[in-house]
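**Q** return atomic coordinates for the entry below.
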Amino acid sequence: MFLKRITLQQETISSCQKYPFTIPAIKNLRELNITSNITFFAGENGSGKSTLLEAIAEKAGFNTAGGGRNNVYHVEAAESALADYIRLSWLPKVTNGFFLRAETFYQFASHIDEVEATHAYGGRSLHQQSHGESFLSLFQHRFHQKAIYLLDEPEAALSPQRQLAFMRVLHDLSTDGNSQFIIATHSPILLGYPDSDIFSFDNGEISKVNYEETDHYQITKSFLDNRERYLHELFKNEE
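**A** The predicted structure follows:
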């Protein structure tokens, strides 16, 4: 592991009435200790998990539009609103890594074509592959050891089968301790990665939870076990 701790510098906050401190989990953050090479941020939309991940990316020196330190291009509204208020504690600090934003991946792929760097991604333009194929090409060809990877909803382009393939990538890179991943996700498949830490951003705070305690697991399992009942409740007014 490289990133050990994330601290919100409360003394630098002038007002909690402005974004991002209107997000309860962010406002109530004091110190978050990272103790696993694979860490997941989970929570509802708007709970703050992507906001914190983006701030970590900016403090680490990555392009907040998506990419590493050397990927220079701009996407509107990609700047972090939180980065100036957090402190990262490293041991040792690494400069290699990557920040993946699912919603700006198209712009990142265009940037790679413009700088003629497709050789680093399997030799094919990311635009000439399906969304899922291009994501896996990124993971398989761009991700190496001794680096930190910050991934915002990587499951967005991955089928369940490819999410399992991605879990193998996580395993291969992190087993010897030379790669660290922090992943914001809604995927009950990815959250099931063994021996990982899961931080929930729900209920107005950031707290470590077990896999089976996440809403993602509970709702998915309940739906699969009781599909007909769920569908009946959802559509009963149409009968």
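
**Q** every contact and neighbour count from this point should use C-alpha atoms.
**A** Noted.

**Q** Lys59: neighbour count?
**A** 18 (other C-alpha atoms under 10 Å).

**Q** not counting sequence-adjacent ones, nearest residue to it?
**A** Ala83 (6.1 Å; C-alpha to C-alpha, 6 or more residues apart in numbering).

**Q** could you also give me the structure for this next sequence, so I can compare it with the first?
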Amino acid sequence: MKPTAPVEPPLFPFTLPAIRSLERLPLHPNVTFLVGENGSGKSTLLEAIAVGMGFNAEGGSRNFNFATRASHSELHAYLRLVRGVARPRDGYFLRAESFYNVSSEIERRGVQQFYGSRSLHEQSHGEAFLALFMNRFGREGFYVLDEPEAALSPQRQLALLSRLHDLVGEHSQFLIATHSPILMAYPNATIYECGEHGIREIAYEDTEHYRVTRDFLANPARMLKVLMGEE
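**A** Here you go, the predicted structure:
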């Protein structure tokens, strides 16, 4: 994937360093993570890739074409996506923030049987997310996930990792924007960090998510004292 010529004058999201400096972004054949602070551009870039691949901007598979509120950027029009020889048999775009709308569309279409045969609205947010992962995703797919950990407990995040690994073994590929140090620990994945420096590949142990979580769990009492101004 690499962008075409940038627009002039630069407008959002081309003002974001991660977007402005982007020239080429090779994806790992198994799992690629986009990480960074809120507002760094990781979800904007992920969304543009998903839309460029033909997915509905609010989420779902390629045959979902509803729009509750069109709010996605035009970045997808400036990207050139280069696929490998093998074409994915399946695909899905999950946006945590608009999953409720996707669940409603699933009910409207009457296709609950592909999601475990139980209404996603009649489950907790986390149960519905896991039902999607366990029932709808399959072999040889390309899956784009925006903050899938949003509704998942740590235990359910581990369950997602296990399911992700099973699907990787069935030749599926994942592109995931996340804040979860649990998910981004998936072995041999490529991690790209979006920030003021632009976008760069980074080792798991060098991510801020890992370092902050490690430091907090190593001594939560001391960290809380620092945060509360008691030290």
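
**Q** sorry, back to before: which residue in structure 2 aligns with the residue nearest to Lys59 of structure 1?
**A** By TM-score structural alignment, Ala83 of structure 1 lines up with His76 in structure 2.

**Q** just checking, its match is part of a helix?
**A** Yes. Under DSSP: H, G, I helix; E, B strand; the rest coil, His76 of structure 2 falls within a helix.

**Q** quick check: it touching Gly54?
**A** No. With contact defined as C-alpha atoms under 8 Å, His76 of structure 2 does not count as touching Gly54 (10.0 Å).

**Q** looking at these two, which is more packed in?
**A** For His76 of structure 2 versus Gly54, neighbours defined as other C-alpha under 10 Å are more numerous around His76 (20 against 17).

**Q** next one: the more buried one from Gly60 of structure 2, what distance?
**A** Distance, His76 of structure 2 to Gly60 of structure 2, by C-alpha to C-alpha, to the nearest Å: 17 Å.

**Q** Glu127 of structure 2 too?
**A** According to C-alpha to C-alpha, Glu127 of structure 2 stands 17 Å off from Gly60 of structure 2.

**Q** neighbour count: the two, which is higher?
**A** Neighbours were counted for Glu127 of structure 2 and for Gly60 using other C-alpha under 10 Å; Gly60 has more, 24 against 16.

**Q** the more buried one pairs with which position in structure 1?
**A** In structure 1, Gly60 of structure 2 lines up with Gly67, judged by TM-score structural alignment.

**Q** the host helix or strand of Lys221 of structure 1 vs structure 2, mean deviation?
**A** Using DSSP states H and E, Lys221 of structure 1 falls within helix 215-225. Helix 215-225 of structure 1, aligned to structure 2 and superposed, deviates on average by 0.5 Å (mean C-alpha distance after the TM-score superposition for structure 1).

**Q** which part of structure 2 lines up with the helix or strand following that helix?
**A** Next helix or strand after helix 215-225 of structure 1 toward the C-terminus (DSSP H and E): helix 227-235. Aligned by TM-score structural alignment, helix 227-235 of structure 1 falls on residues 220-228 of structure 2.

**Q** with stretch 127-145 of structure 1 instead?
**A** Mapped onto structure 2 using TM-score structural alignment, stretch 127-145 of structure 1 spans residues 121-139.

**Q** distance between the ends of the matching stretch?
**A** Taking C-alpha to C-alpha as the measure, stretch 121-139 of structure 2 stretches 26 Å from start to finish.

**Q** corresponding residues in structure 1 for the top helix by length along structure 2?
**A** For structure 2, the longest helix by residue count, based on DSSP state H, is helix 154-168. Using TM-score structural alignment, the residues of structure 1 aligned to helix 154-168 of structure 2 are 160-174.

**Q** mean shift of the matching stretch relative to structure 2?
**A** Relative to structure 2, stretch 160-174 of structure 1 is 0.5 Å off (mean C-alpha distance after the TM-score superposition for structure 1).
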